[in-house]
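Undergrad: Return atomic coordinates for the entry below.
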Amino acid sequence: MKEPRELVFITAPGIGHLVSTVEIAKLLVDRDDQILVTILIMKFPFDDSNPKGSEEDYYSSISPRIKFISLPELNIDTKGMGPSAFFKIFVENQKPIVTDLVTKLTESQSESKPRLAGFVIDMFCTTMIDVANEFGVPTYVFFTSNAACLGFFLHLQAICDEENKDVSEFLESGADLSLPSFINPLPHGVLTSVFPDKEGAHAFLNHARRFRETKGILVNTFLELESHALHSLSDGKVPPVYPVGPLLNLKNDDDQPKSDILEWLEDQPPLSVVFLCFGSMGSFAEDQVKEIACALEQSGYRFLWSLRQPPPKGKIAFPSDYVDAKAVLPEGFLDRTVGIGKTIGWAPQIDILAHPSIGGFVSHCGWNSTLESLWYGVPIATWPMYAEQQLNAFGLVRELELAVEVDMNYRKDGQVVLSAQVIEKGIRQVMKQDSDIRKKVKETSEKSKKALRGGSSHSSLGYFIDQIIL
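TA: Below you'll find the model as predicted:
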């Protein structure tokens, strides 16, 4: 009988990182009954979103071989601190807590005999490699974005190190950038959007530098979607890359009554509704909200719009639902669109994208949202807003031809207001019924399901398991 092996997953804060981490843990314990997983969950001090109580309670019924531990919340004064500096301090301060927890875990293992086989760390938690080294076990990275983005960070880091360049040279040059993981040169504006400042750029490249110390990189993608990018990462200079996606939580709670959102969708014709949603951090100022509203009215399409209120200026926080959205919408908008549109706050995105009435998705292009949309065969109109979303949008539109664009200008400051005419054009394109993009997205949907169900991602996960149980 094989000896049980324990993997410790360390996930970055945020539901987008946690959901895909849980999904890969589920796949691992389902595939091999000798694998046990402990997931350590960090939570931002300003994150009060927790719809079903503690994470342990919410996920406890998933599997008896997956254990969840929420790390203590840390109070960090964020005043005058940029996001990159805050996140670095936040994760660094978790290291002694993680060390103590894993020490207790390994002590308890002496009785039941599971062996600590390694750490699987989120892409933004590379400082935890130091903790894994203390225990003498290998580290694997779980890269929650895509392979092209992974290649972007790794190749840019290699150029900086091998040619003794500072990333600021690229940020200030104004030149397009050719990288092996992309077929087309990246517009310079993509670079400055991914790296909003020099501090953030150095932080990202330091993560990439440490990726190379690990024993392997798990990526939430699949071979049929990103064959070019994945091939570029198999040059022997990068740890083994395992495409194991799409990792999505598609489970519906059938015992719960349908929300008024889903009831409204039930009354809409097939493929008739355009869905607008911009992620857990996505929100717009009032002037942009009004332009979106005008675009929706002018387009004449039925719509479902997740409209969130921005956090106060200068405060690191998540957007929230409006108490009354009328204050930021054009006068009479809700009355004029009552028959064809619905404006909501937080959105049950998976349930919405799965609904047959949804014909198009105006999205920020977060990678989880992208994979969900492709899984359900819903074309995307790209409106990237922050982080690597600019890379995702470029890949979808220019590299893979799986999306249309609303905005692809990659503005660093994000302050330019898009006009109703530009937005309306994107809506009309994504809702076109007989477009080549819609057909290609449908084909990709089938490929994504086959990849997990005995296909390329199923095999790739098997190769990773072979490393764990050696």
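Undergrad: Could you use CA atoms for every contact and neighbour count after this?
TA: Will do.
Undergrad: Give me the three-state assignment for Glu263.
TA: Secondary structure state of Glu263, per DSSP: H, G, I helix; E, B strand; the rest coil, is helix.
Undergrad: Report how many residues lie close to it.
TA: 11 (other C-alpha atoms under 10 Å).
Undergrad: Distance of it relative to His355?
TA: Counting by C-alpha to C-alpha, to the nearest Å, the gap from Glu263 to His355 is 11 Å.
Undergrad: what's the answer for Ser320, then?
TA: Taking C-alpha to C-alpha, one finds Ser320 at 25 Å from His355.
Undergrad: Now Ile69. Nearest residue, chain neighbours left out?
TA: In this structure, Ile69 finds its nearest non-sequential neighbour in Leu40, 5.0 Å apart by C-alpha to C-alpha, 6 or more residues apart in numbering.
Undergrad: And Ile24, by the same measure?
TA: Leu247 (6.5 Å).
Undergrad: What strand or helix carries that neighbour?
TA: For Leu247, there is no host helix or strand (DSSP states H and E).
Undergrad: Check the spacing between it and Val219 real quick.
TA: To Val219, Leu247 is 9 Å away according to C-alpha to C-alpha.
Undergrad: what do you get for Ser193?
TA: In terms of C-alpha to C-alpha, Ser193 sits 22 Å off from Val219.
Undergrad: Helices along the stretch 301-450 of the chain, start to end?
TA: 333-336, 349-353, 367-375, 389-394, 420-430, 436-452 (DSSP state H, counting those that start in this stretch).
Undergrad: Another for comparison:
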Amino acid sequence: MDRPHVLVIPYPAQGHVKPLMELSHRLVEYGFKVTFLNTEFNHKRVMAAMSSRGDDKGGKICMAAIPDGFGLEEDRNQHGKLIESMWNNMPGYLEEFIGKMMSDSNESKIKCVITDWTMAWALKVAAKMGIPRAAFWSSSAAILASVLHLPKLIEDKIVNDNGVPYINNQMIKLSPSMPSMSTNQLVWMCMGKTNMQQEVFDLFIRINGTVELIDYFICNSFYELEPSVFELFPNVQPIGPLLASSPGNFWKEDSTCLSWLDQQTSRSVIYVAFGSFTIFNKQQFEELALGLELSGQPFLWVVRPDLTSGEAAVYPEGFIERVASRGRMVSWAPQKNVLAHPSIACFLSHCGWNSTTEGLSVGVPFLCWPYFADQFLNESYICDVWKVGLKLVSDENGVISRDEIKTKVDMLLGDNEIKTNTLKMKEQTMRSVSDDGTSTKNLEEFIQKIKS
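TA: I've put the predicted structure just below:
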């Protein structure tokens, strides 16, 4: 008998690909055939990173790709332009891809298309072709709630028709039971330049128009973490956290850092990683380096090749020699394994959602340094709601200073209340994905629905 076949479509960013890759591996374990459809550009990156790890090209998952409509040399960090290109070009490519699959007598019928909701154009294609549809939300349910509330935010005169708040930094509650949030933390307001904010807001307006096409709505969070949101939107089923143990990276991991961690004392190492998008200027990069040195703690620092703007990272003079005995810099790390290592004391993080849930799952406290998008609201939850971390505060020039880094490291490592809270959050997180956990039950229910 043919295995039920699912087509999975991620948004082409590291933080979106990884949880959907993890979900795909879970579906394989439940007896599904999975086709994982990246953009051609990211497909090459993922396959190259898998190859460097010795992975068998995704294992039992069929890795496939269609064009995103961009030329090879075009800058895919121009998110607005890329989004427009994907919405204009990819529906045709997807319809052609599914058509070929359907006409292949050796291929089993697609039971469901699971797409990142930011790629909601895929819902339209699947509906047109009569295929059941699931939307996946890769970040927090609180962010999802703000997107689903968009029409009401406009109607209530919180934001105008372009998404701009009428009152700067106004505190709002999306429901009486949800924590307050600032209008400055609305995800589209945290996207850098004004034109980018407008492009992301327009995308959210666009995807809001596809809600009626969704048969199943699943989310990379868990009920106990954000209960008030799931009470507000009972049709959204939390199946997370999808903690990535599967391949799906865009960069080659340097796993030699794990043996370096083995040599460090328990709960001593600051793990420093800023995800796939954060960019620092030269001054901020130097202050971070000198702050880590000043802390006196061992540290493992992920320095992506493109972490600094305009040029390769240049460390302060003599820095590498001075920290040689206690500092390790790598270009990319096997983060889940690093965070779970007994030598890690805290996580200096950009507060991306995958990093947040990975830190919560192992009981590691956070030093928060958000860069854009949902990361500012995640920081607020980490520090103000769950109380498992501290915020780093910039000076009057917008720079987070070396002294601020040292001060907050000392405060965090000496804070027993935060330590207690991190252990409580670890318990809740791991319980949700245990055999009888809420997320496991939701995932099994979703699987039964798409199998039938």
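Undergrad: Got a TM-score for the pair?
TA: After superposition, the two chains reach a TM-score (TM-score structural alignment, normalised by the length of the second structure) of 0.86; 438 aligned residues with a C-alpha RMSD of 3.3 Å.
Undergrad: among the helices of the stretch 301-450 of the first structure, which is nearest Val241 of the first structure?
TA: Val241 of the first structure sits nearest to helix 436-452 of all the helices of the stretch 301-450 of the first structure, at 15.7 Å, using C-alpha to C-alpha.
Undergrad: Buried residues of that closest one, list them for me.
TA: 437-442, 444-445, 447-452 (16 or more other C-alpha atoms under 10 Å).
Undergrad: how much does that helix stray from the second structure?
TA: On superposition with the second structure, the mean distance recorded for helix 436-452 of the first structure (mean C-alpha distance after the TM-score superposition for the first structure) is 1.9 Å.
Undergrad: so where is the helix or strand just after that helix in the second structure?
TA: Downstream of helix 436-452 of the first structure, the next assigned helix or strand under DSSP H and E is helix 456-468. Counting by TM-score structural alignment, helix 456-468 of the first structure lines up with residues 438-450 of the second structure.
Undergrad: which other residues reach the matching stretch?
TA: For stretch 438-450 of the second structure, contacts defined as C-alpha atoms under 8 Å, 6 or more residues apart in numbering pick out 27, 111-112, 132, 216, 222-223, 237-241, 432-435.
Undergrad: redo that, cut-off 6 Å
TA: Among residues not part of stretch 438-450 of the second structure, those counted as contacts by C-alpha atoms under 6 Å, 6 or more residues apart in numbering are Phe222, Pro238, Ile239, Gly240, Ser432, Val433.
Undergrad: go on, stretch 342-349 of the first structure?
TA: Against stretch 342-349 of the first structure from outside (C-alpha under 6 Å, 6+ apart): Leu304, Trp305, Ser306, Leu307, Arg308, Asp321.
Undergrad: ok, 8 Å please
TA: The contact list for stretch 342-349 of the first structure, computed with C-alpha under 8 Å, 6+ apart, reads Cys277, Phe303, Leu304, Trp305, Ser306, Leu307, Arg308, Ser320, Asp321, Tyr322, Leu334.
Undergrad: same thing with stretch 409-417 of the second structure?
TA: Ser295, Ala345, Cys346, Pro365, Leu367, Gly389, Leu390, Ile418.
Undergrad: got a list of what the residue nearest to Ile24 of the first structure touches?
TA: Residues in contact with Leu247 of the first structure (C-alpha under 8 Å, 6+ apart) are Ser20, Glu23, Ile24, Asn220, Thr221.
Undergrad: What of Asn75 of the first structure?
TA: Residues near Asn75 of the first structure by C-alpha under 8 Å, 6+ apart: Pro45.
Undergrad: Which strand or helix spans it?
TA: Secondary structure from DSSP H and E places Asn75 of the first structure outside every helix and strand.
Undergrad: quick one, helices of the stretch 151-300 of the second structure?
TA: 194-208, 227-232, 256-262, 282-295.
Undergrad: Pull out the buried residues from the second one.
TA: Buried residues in helix 227-232 of the second structure, defined by neighbour count with 16+ other C-alpha under 10 Å: Ser228, Val229, Phe230.
Undergrad: okay, and stretch 337-352 of the first structure goes to which residues in the second structure?
TA: Across the second structure, the stretch matching stretch 337-352 of the first structure (TM-score structural alignment) is residues 323-338.
Undergrad: Pull out the buried positions in the matching stretch.
TA: In stretch 323-338 of the second structure, counting by 16+ other C-alpha under 10 Å, buried: Val323, Gly327, Arg328, Met329, Val330, Ser331, Trp332, Ala333, Pro334, Gln335, Lys336, Val338.
Undergrad: Tell me which two of the residues you listed sit farthest apart.
TA: Across those (C-alpha to C-alpha), the longest gap, 24.6 Å, separates Val323 and Lys336.
Undergrad: sorry, back to before: now the match of helix 456-468 of the first structure on the first structure. Mean distance?
TA: Once fitted to the first structure, stretch 438-450 of the second structure is off its aligned match by 1.3 Å on average (mean C-alpha distance after the TM-score superposition for the first structure).
Undergrad: Pull out the buried residues from that stretch.
TA: For stretch 438-450 of the second structure, burial by neighbour count (16+ other C-alpha under 10 Å) applies to Thr438, Ser439, Thr440, Lys441, Asn442, Leu443, Phe446, Ile450.
Undergrad: ranges for the strands of the stretch 101-250 of the first structure?
TA: Shown for the stretch 101-250 of the first structure, the strands assigned by DSSP state E, counting those that start in this stretch span residues 115-122, 139-143, 216-219, 241-243.
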